[in-house]
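Engineer: What follows is a predicted protein model with its sequence.
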Amino acid sequence: MKLLRYGAAGAEKPGLLDSEGKIRDLSGVVGDIAGDTLLPDGLAKLRAIDQATLPLVEGDPRLGPCVAGTGKFICIGLNYSDHAAETGATVPPEPIIFMKATSAIVGPNDAIEIPRGSEKTDWEVELGVVIGKTAKYVSEDEAMDHVAGYCVINDVSERAFQIERHGQWTKGKSADTFGPTGPWLVTADEVEDPQKLAMWLEVNGHRYQNGSTATMVYGVRYLVSYLSQFMSLRPGDIISTGTPPGVGLGLKPPTFLKAGDVVTLGIEGLGTQRQVCVQG
């Protein structure tokens, strides 16, 4: 299934994308794409519905973040060896973990706000993993049972805030609008192998990132198990798994976003995003 949330920001309704690419309303079935809806039994209940019986959503509504109630937005740094090389870093012996504030989460096509004082706002297409069942001290063999599905994420980053102002990375990752998420939550049963997905990102029509999840250093199975050793992962939590090469920081000369730029990105089978940059 392709689950989604549509409507005005803060007032989104749950929905799904049917086999014809039309939005169907789920608000008569579930309260939101969150919590118990993401549990295996909750997803099974949705799969059993005849989609043709659900109300059709007319027009072209705004799409919100594809999951609600996210308690933790966990990111993995330098998880593609070729991206690490372009930024002058080495692949870490264990995953680099940092948090992105959940207040950064926005819809897939909402504007990116360039923060005040920013000169180095950057882009990163990433595979998002949405947790569906609480994971605590799970093995790699058990890990995938705890994944509800996958989505596209743009891990927008302000490099000067992240790197040059000392301390941890979080302050360069957490500005409002720095977490476009969606358009859909594609349930795990529809993704044959999350480690074989093509991914890309363009700015103003120029393709900067053209990679694949096949080159991840630490894959989805490992990451879910690894993270669960340090914290419980709960329904709606998001793991953003790192980016392939082609970010602005790694270009010669480095290139960063400015107001008016248009960012488009996507992952095979998971949909696309489009954001216009505005001054915050």
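Structural biologist: That came in fine, so what should we check first? Being a predicted model, the structure only gives us computed values, none of them experimental.
Engineer: Could you use CA atoms for every contact and neighbour count after this?
Structural biologist: OK.
Engineer: for this structure, what spans make up the helices?
Structural biologist: Taking DSSP state H as the test, the helices found in the chain are 40-47, 81-86, 140-143, 159, 220-228.
Engineer: out of those helices, which comes closest to Pro14?
Structural biologist: In terms of C-alpha to C-alpha, the element of these nearest to Pro14 is helix 40-47, at 11.6 Å.
Engineer: which other residues reach that closest one?
Structural biologist: Contact with helix 40-47 is made by Met1, Asp36, Thr37, Gly132, Lys133, Ala148, as judged by C-alpha atoms under 8 Å, 6 or more residues apart in numbering.
Engineer: give me that answer again for 10 Å
Structural biologist: With C-alpha atoms under 10 Å, 6 or more residues apart in numbering as the test, helix 40-47 has contacts from 1, 3, 16, 26, 29-30, 33-39, 132-133, 145-148, 187.
Engineer: show me the contacts for Ser118.
Structural biologist: By C-alpha under 10 Å, 6+ apart, the contact set of Ser118 is Glu158, Arg159, Ala160, Phe161, Gly172, Phe256, Leu257, Lys258, Gln279, Gly280.
Engineer: ok, of those residues, which come out buried?
Structural biologist: By neighbour count, with 16 or more other C-alpha atoms under 10 Å, the contacts of Ser118 hold Glu158, Arg159, Ala160, Phe161, Gly172, Phe256, Leu257, Lys258 as buried.
Engineer: Filter these down to the ones in strands?
Structural biologist: In this view, the buried ones among the contacts of Ser118 that belong to strands under DSSP state E are Glu158.
Engineer: Tabulate the buried ones among the contacts of Ser118 in JSON lines, adding columns for distance to Thr272.
Structural biologist: Conversion of the buried ones among the contacts of Ser118 to JSON lines gives the following (distance: C-alpha to C-alpha, whole Å):
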{"residue": "Glu158", "distance to Thr272": "22"}
{"residue": "Arg159", "distance to Thr272": "24"}
{"residue": "Ala160", "distance to Thr272": "28"}
{"residue": "Phe161", "distance to Thr272": "27"}
{"residue": "Gly172", "distance to Thr272": "24"}
{"residue": "Phe256", "distance to Thr272": "21"}
{"residue": "Leu257", "distance to Thr272": "19"}
{"residue": "Lys258", "distance to Thr272": "21"}
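Engineer: try this one next to it:
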Amino acid sequence: MASAHQQGMRYYRLPGGEHSEGSGSLVVVDDGDAYDLSTASDDLGSFTQLARAANACDESIDSIARDRISDSESVAFDDDDVLLPVTADEVWAAGVTYQISEQAREAESGKPEVYIDVYDSERPELFLKATPSRTVGPNEAIGIRGDSTWDVPEPELGVVLHREEVVGYTIGNDVSSRAIEGENPLYLPQAKVYDRCCSVGPCVATADVVDDPHDLEMALSIERDGEVVFEDSTSTNEMATTCENLVSYLRRHNNLPETVVLLTGTALVPPESFTLTEGDQVTIDIDKIGQLVNDTIVV
């Protein structure tokens, strides 16, 4: 994972940190150098706290972090140690935002017209994906439903919102039961929302890093017993809508909590013959953000 050596500021959570809010400490990696912001202030122990400080001062998150780096302890940065970078009060997700996703959901469903109508509509499909207790971070196990026979990862660009404003981007895995959803579209919540159904990480990258969220290379690799059993790549420029449009619809008549992650849909869909099994390793790469790695477990 090369994210720590890319230019710009990215925000991670690492183990430890007695000054932090909850477990772990907020670390900013700036051009390869890592600093524990929670050592500069007890009020900078999490990404949400940093966003609050930026909001209170009417400054950008990067500006607040840059001002406090000189007061922060330098730390050794190890990609393998990173934790869930931001605790979102809610994780939401969008569906059929890429043509291949629309085609895949047509194929799995006995009611394909439902997905055709959404793909061609201005109003996107949005659904509540996960709560904090159902969300895992990098290097933790994502869940496969024990009552499902067809399960897939869904690599997605995540938009991070604080008080309904976009403050950064991350990677999400919208793990899904295609068997349950395909049986009936009304079973979508059961196909999507369950223990360990979502992973987020490895960091939050701000707009100074991700200047155009619709021009990012995204790749998926799945290993089983040390061998790659699926890999593919795409670009977010294939998205049929925009992040701005998805955020706009999420805000409508919806009083969002303080911190939200919105997953923007997938264009990397394994073939119908593929299903996840316990012990698989799923790796998602998104340009300028980094790499999210998770093993799998049956829940």
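Structural biologist: Perfect, thanks for sending it. Computed from a predicted model, the values in this text were never measured in an experiment.
Engineer: what's the TM-score here?
Structural biologist: Put the two chains on top of each other and the TM-score (TM-score structural alignment, normalised by the length of structure 1) is 0.84; 262 aligned residues with a C-alpha RMSD of 2.3 Å.
Engineer: before we move on, back to that, looking at the helices of structure 1, which is nearest to Arg116 of structure 1?
Structural biologist: helix 159 (13.5 Å).
Engineer: In structure 2, point out the residues matching that closest one.
Structural biologist: Per TM-score structural alignment, the counterpart of helix 159 of structure 1 in structure 2 is residues 178.
Engineer: Next up, the contacts around Arg165 of structure 1.
Structural biologist: For Arg165 of structure 1, the contact set (C-alpha under 10 Å, 6+ apart) comprises Arg159, Lys171, Gly172.
Engineer: Looks like the last one contacts Gly179 (just checking).
Structural biologist: By that I understand Gly172 of structure 1. No: if you go by C-alpha atoms under 10 Å, Gly172 of structure 1 and Gly179 don't touch, sitting 11.9 Å apart.
Engineer: what's the overlap in contacts for these two?
Structural biologist: Common neighbours of Gly172 of structure 1 and Gly179 (C-alpha under 10 Å, 6+ apart) are Lys100, Val156, Ser157.
Engineer: Highest neighbour count among the residues you listed?
Structural biologist: Counting neighbours by other C-alpha atoms under 10 Å, Ser157 leads the shared contacts of Gly172 and Gly179 of structure 1 with 27 neighbours.
Engineer: Just want to check the distance between Tyr153 of structure 1 and Asp261 of structure 1.
Structural biologist: Not Tyr; residue 153 of structure 1 is Ile. 18 Å (C-alpha to C-alpha, to the nearest Å).
Engineer: circling back to that earlier point, turn the helices of structure 1 into TSV, including distance to Glu268 of structure 1.
Structural biologist: As requested, the helices of structure 1 are exported to TSV (distance: least, C-alpha to C-alpha, whole Å):
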stretch	distance to Glu268 of structure 1
helix 40-47	22
helix 81-86	20
helix 140-143	22
helix 159	27
helix 220-228	16
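Engineer: Which among those helices is found nearest to Leu127 of structure 1?
Structural biologist: It's helix 220-228; of those, that one is closest to Leu127 of structure 1 (C-alpha to C-alpha) at 9.4 Å.
Engineer: mean per-residue distance, that closest one to structure 2?
Structural biologist: Average distance, helix 220-228 of structure 1 versus aligned residues of structure 2 after superposition (mean C-alpha distance after the TM-score superposition for structure 1): 1.5 Å.
Engineer: I'd like to check which residues are in contact with Ile267 of structure 1.
Structural biologist: By C-alpha under 10 Å, 6+ apart, Ile267 of structure 1 lies in contact with 125-127, 151-153, 197-201, 210-213, 273.
Engineer: Try it again at 6 Å.
Structural biologist: Contact analysis of Ile267 of structure 1 by C-alpha atoms under 6 Å, 6 or more residues apart in numbering lists Ala198, Met199.
Engineer: Now check structure 2 for the residue matching it.
Structural biologist: Correspondence of Ile267 of structure 1 to structure 2, assessed by TM-score structural alignment: Ile286.
Engineer: What residue in structure 2 is paired with Glu126 of structure 1?
Structural biologist: Counting by TM-score structural alignment, the partner of Glu126 of structure 1 is Glu156.
Engineer: so its match makes contact with Val175?
Structural biologist: No: using C-alpha atoms under 6 Å, Glu156 of structure 2 is not in contact with Val175, being 10.3 Å away.
Engineer: got a list of what Gly137 of structure 2 touches?
Structural biologist: Contact partners of Gly137 of structure 2, counting by C-alpha under 6 Å, 6+ apart, are Leu83, Leu84, Ser199, Val200, Gly201.
Engineer: Which of those residues are retained in structure 1?
Structural biologist: Among the contacts of Gly137 of structure 2, the contacts conserved in structure 1 (both residues aligned by TM-score structural alignment, their matches' C-alpha atoms under 6 Å) are Leu83, Leu84, Ser199, Val200.
Engineer: Tell me who's in contact with the counterpart of the first one in structure 1.
Structural biologist: Matched to structure 1 by TM-score structural alignment, Leu83 of structure 2 sits across from Gly64. Listed by C-alpha under 6 Å, 6+ apart, the contact partners of Gly64 of structure 1 are Arg5, Tyr6, Gly107.
Engineer: Include distance to His83 of structure 1 when you put those into a markdown table, please.
Structural biologist: Below are the contacts of Gly64 of structure 1 laid out as a markdown table (distance: C-alpha to C-alpha, whole Å):
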| residue | distance to His83 of structure 1 |
| --- | --- |
| Arg5 | 32 |
| Tyr6 | 34 |
| Gly107 | 26 |
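Engineer: for those, which one is nearest Gly236 of structure 1?
Structural biologist: Arg5 (13.4 Å).
Engineer: Alignment lookup: that closest one to structure 2.
Structural biologist: So Arg5 of structure 1 corresponds to Arg13, using TM-score structural alignment.
Engineer: Quick check: the gap between its match and Thr87 of structure 2.
Structural biologist: Per C-alpha to C-alpha, Arg13 of structure 2 is found 10 Å from Thr87 of structure 2.
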